[in-house]
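Chemist: Next input, structure requested:
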Amino acid sequence: MSVKKAVIIVILLECLVAAFAFYNYGQSLEALQAVTRYSGRVSLLVFSTIFLLLPQHEGTLERLLSPRPFLVFVIAHGIHLAELLSFVYLSGNELIPVRLAGGFVAYIFIFAMPVVKQYTLTGKLSIQRYRVIQTVYLYYVWFIFFMTYLPRVQGKLAGAGGQYWEFVILLAWVCMMLGMKLQTFIRFSR
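Modeler: Predicted structure coming up:
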């Protein structure tokens, strides 16, 4: 799939989840919270594809997502970040410094990864270093998704919006992703 087509699909998905949220919640702060939540799930879908297919199935990833999957994820998660910042600002919610720091590092990774990949393609960064950075990126961003849903399942984030069962399913999916990744790693290391 081309980068342009992947970006258009991501933007269409973001528009659909926004329409769904506003249809269900009207024009309200609750709707913006729902848009932010659903947008995070679009990002999780894009990241799941990247996480599960790299590095062993890079060709499949390029066919499914684009030759620049990190850029597609930047766009999806950049939209989510804009919605999240809008919601936090408008709602007056207090930010939790530890969660903020972990998310900040994840966003640095997310926004830097397309540049890191480009440096590798142009020979400015060795394949070995790229593989190390890619591995750290994949598992760190996975960990942030895990830490997004764990406290919600534990009931530690009052006012997070959404239903408990949604968070259980999302946490189970994130855990299954790690299991599938480790299974692929074991299979390819033999």
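
Chemist: For the rest of this, base every contact and every neighbour count on C-alpha atoms.
Modeler: OK.

Chemist: tell me the contacts of the closest residue to residue 68 other than its chain neighbours?
Modeler: Closest residue in space to residue 68, ignoring its immediate chain neighbours: residue 3 at 6.4 Å, by Cα to Cα, 6 or more residues apart in numbering. Contacts for residue 3 were tallied using Cα atoms under 8 Å, 6 or more residues apart in numbering; they are 65, 66, 67, 68, 69, 72.

Chemist: Can you report how many residues lie near residue 66?
Modeler: 20 (other Cα atoms under 10 Å).

Chemist: Likewise for residue 106?
Modeler: Residue 106 has 20 nearby residues by other Cα under 10 Å.

Chemist: in which helix or strand would I find it?
Modeler: helix 97-121 (DSSP states H and E).

Chemist: So what touches that helix?
Modeler: Against helix 97-121 from outside (Cα under 8 Å, 6+ apart): 68, 70-71, 73-74, 125-127, 130, 134, 137, 140-141, 144.

Chemist: so which of those is the most crowded?
Modeler: residue 73 (27 neighbours).

Chemist: check contacts around that residue.
Modeler: 43, 46, 47, 110.

Chemist: Which positions in the helix or strand hosting it come out as buried?
Modeler: Assigned by DSSP H and E, residue 73 belongs to helix 69-91. Of all the residues in helix 69-91, those buried under the rule 16 or more other Cα atoms under 10 Å are 69-81, 83-84, 86-87.

Chemist: do stretch 13-31 as well
Modeler: Quick answer for stretch 13-31 (16+ other Cα under 10 Å): 13, 14, 17, 18, 20, 21, 22, 25, 30, 31.

Chemist: next up, for comparison:
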Amino acid sequence: MSFISQRRIFKKMEWGKSEIKKNGNQFDPCEKKEIDRGKRMNLFQFLFLAIGVEIFLAHLTYFQFGEVNLESFKVFVRYSGRFSYLTFLILMISENHPKKIEKILSTKPYSAFVIVHGIHLSFVFAYLYLSGKIPAIGRLLPGMLAYLFIFLSPWFEKSFLQKLHPSRWTRRIYTLYIWIIFVMTFLPKIFKTPAEQKSLLFELYFFLSLGLGTLLFWIVQEWKNRKEISF
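Modeler: Model (predicted):
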């Protein structure tokens, strides 16, 4: 085969590839990266989402009470806490699935949880200031330690998500401790409520069951992925 014939064949092959790409029958890896990047949520977008949810909860509380007072604000703070709790459960479920978590809690999920819980903390401080209440020291210290863990987590975020060996148990302790603190907020009211009125605590039982189910799922996922830890 002559050199000129080889060049003609080569040009035909190049023309065919360009036509296939134009018709969309060939998937370009670069295009895949762009699509994947488009599906991810960044931290700035999540901030707007979190603020939007808090505004919705504020309106929901207002429609429930019809006025703004200390009691309605207390309920709003509780709703905000439930939102923070659900955000944490999503973080637990998605810890071993980084690609899925990027679509829900952004590419920095631990920082996203800091945003949600930080907003909730500001509402808690506002309620304590307006009501003049001071929490008991026995409840304050475990909560303060939990907030310390939460606000320090962004510094370990990269190693948590990459499952680096040195941070394996740090991440597990963080997750379990925050889970315990959340669940402990439900138990006192359940235990203190008289037996004849416990049927009214459907909401608390629902969130408690959701937390227990999430913990079981998390333990199973940790066990399945125990060999994927990077050194």
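
Chemist: rewinding a little: dump the buried residues of stretch 13-31 of the first structure to CSV, plus secondary structure and distance to residue 176 of the first structure.
Modeler: Formatted as CSV, the buried residues of stretch 13-31 of the first structure follow (DSSP: H, G, I helix; E, B strand; the rest coil; distance: Cα to Cα, whole Å):
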residue, secondary structure, distance to residue 176 of the first structure
13, helix, 24
14, helix, 25
17, helix, 24
18, helix, 27
20, helix, 27
21, helix, 27
22, helix, 31
25, helix, 31
30, helix, 30
31, helix, 29
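
Chemist: Turn these into JSON lines, including distance to residue 153 of the first structure.
Modeler: What follows is those, written out as JSON lines (distance: Cα to Cα, whole Å):
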{"residue": "13", "distance to residue 153 of the first structure": "26"}
{"residue": "14", "distance to residue 153 of the first structure": "25"}
{"residue": "17", "distance to residue 153 of the first structure": "22"}
{"residue": "18", "distance to residue 153 of the first structure": "24"}
{"residue": "20", "distance to residue 153 of the first structure": "24"}
{"residue": "21", "distance to residue 153 of the first structure": "22"}
{"residue": "22", "distance to residue 153 of the first structure": "25"}
{"residue": "25", "distance to residue 153 of the first structure": "23"}
{"residue": "30", "distance to residue 153 of the first structure": "20"}
{"residue": "31", "distance to residue 153 of the first structure": "21"}
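
Chemist: Which pair of those residues spans the longest distance?
Modeler: Pairwise distances across those (Cα to Cα) peak at 19.5 Å, for the pair 13 and 30.

Chemist: Could you tell me which of the contacts of residue 73 of the first structure count as buried?
Modeler: Taking 16+ other Cα under 10 Å as the criterion, what is buried in the contacts of residue 73 of the first structure is 43, 46, 47, 110.

Chemist: so where do the helices sit in the second structure?
Modeler: 3-22, 29-39, 43-65, 70-94, 98-104, 109-131, 137-152, 157-161, 168-184, 187-192, 202-224 (DSSP state H).

Chemist: coming back round to it: reformat the contacts of residue 73 of the first structure into CSV and put distance to residue 56 of the first structure next to each item.
Modeler: Below are these laid out as CSV (distance: Cα to Cα, whole Å):
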residue, distance to residue 56 of the first structure
43, 21
46, 17
47, 15
110, 20
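
Chemist: out of those, what pair is the most spread apart?
Modeler: The span of these, defined through Cα to Cα, is set by 46 and 110 at 12.2 Å.

Chemist: Now do the contacts for residue 120 of the second structure.
Modeler: By Cα under 8 Å, 6+ apart, the contact list for residue 120 of the second structure reads 77, 80, 81, 84.

Chemist: Select from those residues the one having the most neighbours.
Modeler: Sorting the contacts of residue 120 of the second structure by how many neighbours each has (other Cα under 10 Å) puts residue 77 first, at 25 neighbours.

Chemist: need the contact list for the alignment partner in the first structure of that one.
Modeler: Aligned counterpart of residue 77 of the second structure in the first structure: residue 36 (TM-score structural alignment). Contact analysis of residue 36 of the first structure by Cα under 8 Å, 6+ apart lists 80, 83, 84, 87.

Chemist: Just give me the match in the first structure for residue 111 of the second structure.
Modeler: Aligned by TM-score structural alignment, residue 111 of the second structure pairs with residue 71 of the first structure.
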